[in-house]
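J.: just need the structure, nothing else, for what follows:
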Amino acid sequence: MDQRLEIPKDTDPQWASLIESCWHSEPKCRPSFLELLVKLKDLQKRYSTQPR
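T.: I've put the predicted structure just below:
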């Protein structure tokens, strides 16, 4: 029914984009599992190198 939770405004734009791409109503337009893994690994590197 194309109902989605609202993504909080302070969410990192890269995360929001990834979430929204997975929500695409057309399954063919959603990222593959391999594409998700690549994006998640990139985000993991980004967050693991940031100072805390």
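J.: for the rest of this, base every contact and every neighbour count on C-alpha atoms.
T.: Fine.
J.: would you map the helices across this structure?
T.: Counting by DSSP state H, the chain has helices at residues 13-22, 33-48.
J.: now the longest one against helix 13-22, angle please.
T.: Calculated by axes from the mean of the first three to the mean of the last three CA atoms, to 10 degrees, helix 33-48 forms an angle of 160 degrees with helix 13-22.
J.: who touches helix 33-48?
T.: Contact with helix 33-48 is made by Leu18, as judged by CA atoms under 8 Å, 6 or more residues apart in numbering.
J.: tell me which residues in it are buried?
T.: Buried residues in helix 33-48, counting neighbours by 16 or more other CA atoms under 10 Å, are found at Lys39.
J.: the structure of the following sequence is requested for comparison with the preceding one:
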Amino acid sequence: MKKMIKKVIAPVLVITVLFAVLRTFCIQDGKCNYFLLLLLMGIPFGIGKMCVWMVP
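T.: Prediction:
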């Protein structure tokens, strides 16, 4: 049960909170710019993976 909370529920909660907070920054002309939203939401998840890949 703890493994499921750590692997599934915690990331979903983080994504939900990020969406709620960052959506206000991505509204332009009354519409949400989803490309900018995905870019901003992907930064916290991608930073940890940037150090994993080695560039030859």
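J.: after superposing, what score do the chains get?
T.: Remark: TM-score between the superposed chains equals 0.34 [TM-score structural alignment, normalised by the length of the first structure]; 23 aligned residues with a CA RMSD of 2.2 Å.
J.: show me what the biggest helix by length in the second structure is packed up against.
T.: Longest helix in the second structure, counting residues (DSSP H): helix 34-50. Counting contacts by 3 or more CA pairs under 8 Å, 6 or more residues apart in numbering; DSSP states H and E, helix 34-50 of the second structure is packed against helix 10-22.
J.: what is the helix it packs on packed up against?
T.: Using 3+ CA pairs under 8 Å, 6+ apart: helix 10-22 of the second structure touches helix 34-50.
J.: what angle sits between the helix it packs on and helix 10-22?
T.: Going by the same axes, to 10 degrees, helix 34-50 of the second structure is angled at 140 degrees with respect to helix 10-22.
J.: just the buried positions in helix 34-50 of the second structure, please.
T.: Of the residues in helix 34-50 of the second structure, Leu37, Leu40, Met41 count as buried by neighbour count, 16+ other CA under 10 Å.
J.: and Leu18 of the second structure, how many neighbours does it have?
T.: Number of residues near Leu18 of the second structure (other CA atoms under 10 Å) recorded here: 16.
J.: for it, give its distance to Phe35 of the second structure.
T.: Applying CA to CA, to the nearest Å, the value for Leu18 of the second structure to Phe35 of the second structure is 15 Å.
J.: quick revisit: can you redo the buried residues of helix 34-50 of the second structure as CSV with distance to Pro11 of the second structure?
T.: Shown next, in CSV, are the buried residues of helix 34-50 of the second structure (distance: CA to CA, whole Å):
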residue, distance to Pro11 of the second structure
Leu37, 17
Leu40, 16
Met41, 12
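J.: that concludes my questions; thank you for your assistance.
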